[in-house]
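Asks: predicted model, plus sequence, below.
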Amino acid sequence: MRNPRSTRVGFTLIELLVVIAIIAILIGLLLPAVQKVREAASRTKCTNNLKQIGLAFHNYHDTMGQFPAGAMDGAYVWQSGLTSWAQASDGTHREGYSWEYMLLPYIEQGQVQNIVATATLYATVIPIYTCPSARAPGLDNKIYKSDYVGCSGSTFPAEAPPADGGGMIIQGNLTDSTGVVRYAHTKITMASVTDGLSNTLLAGEKWLNPLAQGGSQDGGNNEPWCNAGWDEDHVRCTGTGPTDTFSCVNCFGVTDGSGVTTDYRPKPNSQCTIGAGANGTGGTIWQELFGGPHTGGLNVVSGDGSVRFVSFNVSATAWSAFGTRNGNETFSLDN
């Protein structure tokens, strides 16, 4: 009888390396496709968020007879002997809170307005105010921050509390704003948007460097989602045209602390500054531009509640006209 020899079957080293190489190539080919699918889903979710925000603006208008205010910078009640607006910590005097706070009952989050403790309110996550392409809904330095801003018009005028406490001094003209204006300014209604609601920007994504999401160096990402709303955390502007420029430090790939001047067209988040010093250290930059994490453009909602995707290459003239409510301009965002 023949004694059968036991044979050991297996891969040679070369065969194993070939298999590994093929798997690596397939993963390399598949990964971009998976990332595109994820980004498409995130962009769709962002679009839906802004759609809900637009509907909330309309429902608020139907109930209150006006759009919600952009609120006050600082706090809300002037107290004798103080040199700034004083915030009530017991949950009262929230008149100066942002438009996002005012819209809560219209996005099925009305119960959040019943939270008394300010710290608890600041740490309350409202997922509809987060763009999933920018970050996951959650806390940043123990507070929740929003990825969406209202339109202040074509300009971003400053404000200052008067020494006598007689009301805020409004520096600049706010009459071109759509629906998000200072608490102390003229009430804006749909009827006052004479350019047409579909031709007027209501809200959109904000320019925000991803590296600044864990700190306070970005002036558009250093405050809670609901606090005093007249600053770059809650409102942005579109600029007055091609000659209107904005200066930022460490933008567009610059990391040595140098300043860069750009127009007010929306920009991708990857080009946003992260701080005033070299490599983003030190200082706080106060962003005034719209922008976003998506490839090629950003999502915005118009005064009529419609959501559109606007290219980063939109003309500065058209973008400026889109930010005003009564400019009488003729424009196309496809330019």
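Replies: Sure, I can see it.

Asks: from now on I want contacts and neighbour counts done on CA atoms only, so please keep to that.
Replies: OK.

Asks: where exactly do the strands run in the stretch 1-150 of the chain?
Replies: Secondary structure of the stretch 1-150 of the chain (DSSP state E, counting those that start in this stretch): strands located at 139-140, 143-144, 148-151.

Asks: make CSV from the ones you listed and add mean neighbour count and distance to residue 54 to it.
Replies: Formatted as CSV, the strands of the stretch 1-150 of the chain follow (neighbours: other Cα atoms under 10 Å; distance: least, Cα to Cα, whole Å):
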stretch, mean neighbour count, distance to residue 54
strand 139-140, 16, 24
strand 143-144, 21, 21
strand 148-151, 31, 11
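
Asks: dropping in the other structure now:
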Amino acid sequence: MLTLHAQSTSVPHQSLRMASNSSKLEKAQFMDRPNPRRAAFTLVELLVVIAIIGVLVGLLLPAVQAAREAARRMSCSNNFKQLGLAMHNYHAAFDKLPMHGTGTHPPAPINAWVSSPDGNNMRLSALVGLLPFMEQQALWQQISNPLLGRTDGTTTNPGGTIPWSAMGPTPENIQYPPWATEIAALRCPSDPGTGLPALGRTNYVACTGDSAQNNRDGYLEKPGVVLPYKPSSGTATRSQASGRGVFHIGQQLGLRDILDGTANTIAMGEIATDLGDKDVRTIGGRLAGNNNASPFIADPLYCRNTVPGIDPTRPQFWAVGTDGVSDGRGFRWSDAYPVFGQCTTIRPPNSEICGMSSWDRNMSASTSSRHQGGTHVLMGDGAVKFITDSIESGNQSAGNVVSGGTGLRAPGSASPYGLWGALGTRGSREVTNSDF
């Protein structure tokens, strides 16, 4: 009986073990089956994920844009630095800075503003002379030698010499290929301007100082030289009194002429090119008259305060008609005249242009840029500085220093436009003791 009892008690335990193993097998098989209820995200989960991604993009996008602008600004600064090296290499070769307002004379003297296919009328900017020193030797060879061919692909030159004469025609001639060439080293990556009605654009121009009397009247009479535009003794005197910058149209200066020190004097400035949107910084409003006693020379705020002038609801744009569509800022890198190739240190950076409603006449045109809060300038020693819009700029109601001026406007006086004006003058004996 004991043996039977032992056998009878062992059967249930074996059955339990078998049942347990069977249960585990069924459970494992059940776990291996796909669960149709967990095949995808629920709508709520998907919306939460999208919302999270949207928040992250919103947080990161400004940082990405700021990083891109910082890179563009650094590239712009590097372009300007290379231009400074070219300027100093030119000076090392010739013991002078490149002349601003140079070139060739047409066969017969003509007024400075007249277009000519047979000579550039002494209107070439300092950038033309710098070409061989900024890795543009091929372009310089085209300009400095007679050139056959036109921008439109033809080989004839109606109304002019065949081929184009050495140093080219006046800078507005679109059919002269070099003048229509866009030079990457002269463009700031932050500036979106491109294409017609501009020819080859530039974002870097010569600084002519703290006076708006910066037009074609800078030429001095020289024995035996027939000038295309012969100034009177009065215009030459005015030009000499007001031409206080590193560059003076029609005259060639050197580093030794920068008496205030090359590290304290601006040689070139950055400008924004015109986009055709009536931006007050990139095209002139038709406000001032056409005479040498222009109101903006006596009052730099003339265009700012004239009504109607600047749009009060959009203070960065004109409310009045502007100069011609081809007269935008920086539209011709080869042109020495004010709107295309000059900047002044009268009004602070990114201020409105104020001129005589003409690209070749007197003009107050500060530096400008597409960067946030300021502009680059190239100092006489080759250093590149970023000048903020809030730089100390003295008495903005004070008139320019001019020939015949009295008191603070007398020739040789310190700039009335504070640190900004002092940085633009080469020899007024100002002491710059501020960090800028």
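Replies: Good, I have the coordinates. As the structure is a computational prediction, the values presented were derived from the model and not from experiment.

Asks: before we move on, the earlier item: with distance to residue 261 of structure 1 as extra columns, can I get the strands of the stretch 1-150 of structure 1 in TSV?
Replies: Output for the strands of the stretch 1-150 of structure 1, formatted as TSV (distance: least, Cα to Cα, whole Å):
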stretch	distance to residue 261 of structure 1
strand 139-140	29
strand 143-144	30
strand 148-151	21
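
Asks: figure out which of the ones you listed is closest to residue 233 of structure 1.
Replies: strand 148-151 (6.9 Å; Cα to Cα).

Asks: in structure 2, which residues correspond to that closest one?
Replies: Under TM-score structural alignment, strand 148-151 of structure 1 corresponds to residues 204-207 of structure 2.

Asks: repeat that for stretch 96-105 of structure 1.
Replies: Using TM-score structural alignment, stretch 96-105 of structure 1 pairs with 123-132 in structure 2.

Asks: end-to-end on the matching stretch?
Replies: 19 Å (Cα to Cα, to the nearest Å).

Asks: what comes into contact with that stretch?
Replies: If you take Cα atoms under 8 Å, 6 or more residues apart in numbering as the criterion, stretch 123-132 of structure 2 is touched by 86-87, 90, 98-103, 112, 137, 139-140, 170-171, 206, 333-337, 341.

Asks: and the buried ones among the residues you listed, selectable in PyMOL?
Replies: Those of the contacts of stretch 123-132 of structure 2 that count as buried under 16 or more other Cα atoms under 10 Å are selected in PyMOL with:
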select buried, resi 86+87+90+98+99+100+101+102+103+112+139+140+170+171+206+333+334+335+336+337+341
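
Asks: what are the boundaries of the helices in the stretch 201-350 of structure 2?
Replies: For the stretch 201-350 of structure 2, applying DSSP state H, counting those that start in this stretch gives helices covering 233-242, 295-298, 302-305, 338-341.

Asks: of all those, which one is nearest residue 67 of structure 2?
Replies: Of the helices of the stretch 201-350 of structure 2, nearest to residue 67 of structure 2 by Cα to Cα is helix 338-341, at 30.4 Å.

Asks: that closest one vs structure 1, mean deviation?
Replies: Superposed on structure 1, helix 338-341 of structure 2 shows a mean distance of 1.5 Å to its aligned residues (mean Cα distance after the TM-score superposition for structure 1).

Asks: okay, that helix sits on what stretch of structure 1?
Replies: The aligned range for helix 338-341 of structure 2 is 231-234, by TM-score structural alignment.

Asks: and the matching stretch, how far out from the chain middle?
Replies: 9 Å (Cα atoms, centre = their mean, to the nearest Å).

Asks: got it, and stretch 317-328 of structure 1?
Replies: Here stretch 317-328 of structure 1 is found 20 Å from its chain centre; the criterion is Cα atoms, centre = their mean.

Asks: also stretch 25-40 of structure 1?
Replies: The answer for stretch 25-40 of structure 1 is 27 Å, by Cα atoms, centre = their mean.

Asks: buried stuff in that stretch?
Replies: Neighbour-count burial for stretch 25-40 of structure 1 [16+ other Cα under 10 Å]: residue 39.

Asks: returning to what we had before: so can I have TSV of the helices of the stretch 201-350 of structure 2 showing distance to residue 255 of structure 2?
Replies: Listed next are the helices of the stretch 201-350 of structure 2 as TSV, based on distance: least, Cα to Cα, whole Å:
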stretch	distance to residue 255 of structure 2
helix 233-242	18
helix 295-298	28
helix 302-305	34
helix 338-341	20
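
Asks: looking at those helices, which is nearest to residue 178 of structure 2?
Replies: Using Cα to Cα, those put helix 338-341 closest to residue 178 of structure 2, at 16.1 Å.

Asks: which residues touch that closest one?
Replies: 125, 204-206, 214-215, 283, 327-335, 359-363, 365.

Asks: could you rerun that using 7 Å?
Replies: If you take Cα atoms under 7 Å, 6 or more residues apart in numbering as the criterion, helix 338-341 of structure 2 is touched by 125, 205-206, 214-215, 329-333, 335, 359-360, 363.

Asks: of these, which belong to strands?
Replies: Residues of the contacts of helix 338-341 of structure 2 located in strands (DSSP state E): 205-206, 363.

Asks: in CSV: those residues, plus distance to residue 132 of structure 2.
Replies: Formatted as CSV, these follow (distance: Cα to Cα, whole Å):
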residue, distance to residue 132 of structure 2
205, 17
206, 18
363, 30
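
Asks: how about residue 33 of structure 1, what's its partner in structure 2?
Replies: Using TM-score structural alignment, residue 33 of structure 1 lines up with residue 63 in structure 2.

Asks: which residues touch residue 79 of structure 1?
Replies: residue 86.

Asks: just to revisit the earlier point, what is the nearest of the contacts of helix 338-341 of structure 2 to residue 245 of structure 2?
Replies: residue 206 (8.8 Å).

Asks: give the burial count for the closest residue to the closest one other than its chain neighbours, as a bare number.
Replies: In space, residue 206 of structure 2 comes closest to residue 268 once its chain neighbours are excluded; the distance is 4.4 Å by Cα to Cα, 6 or more residues apart in numbering. Neighbourhood size, residue 268 of structure 2 [other Cα atoms under 10 Å]: 31.
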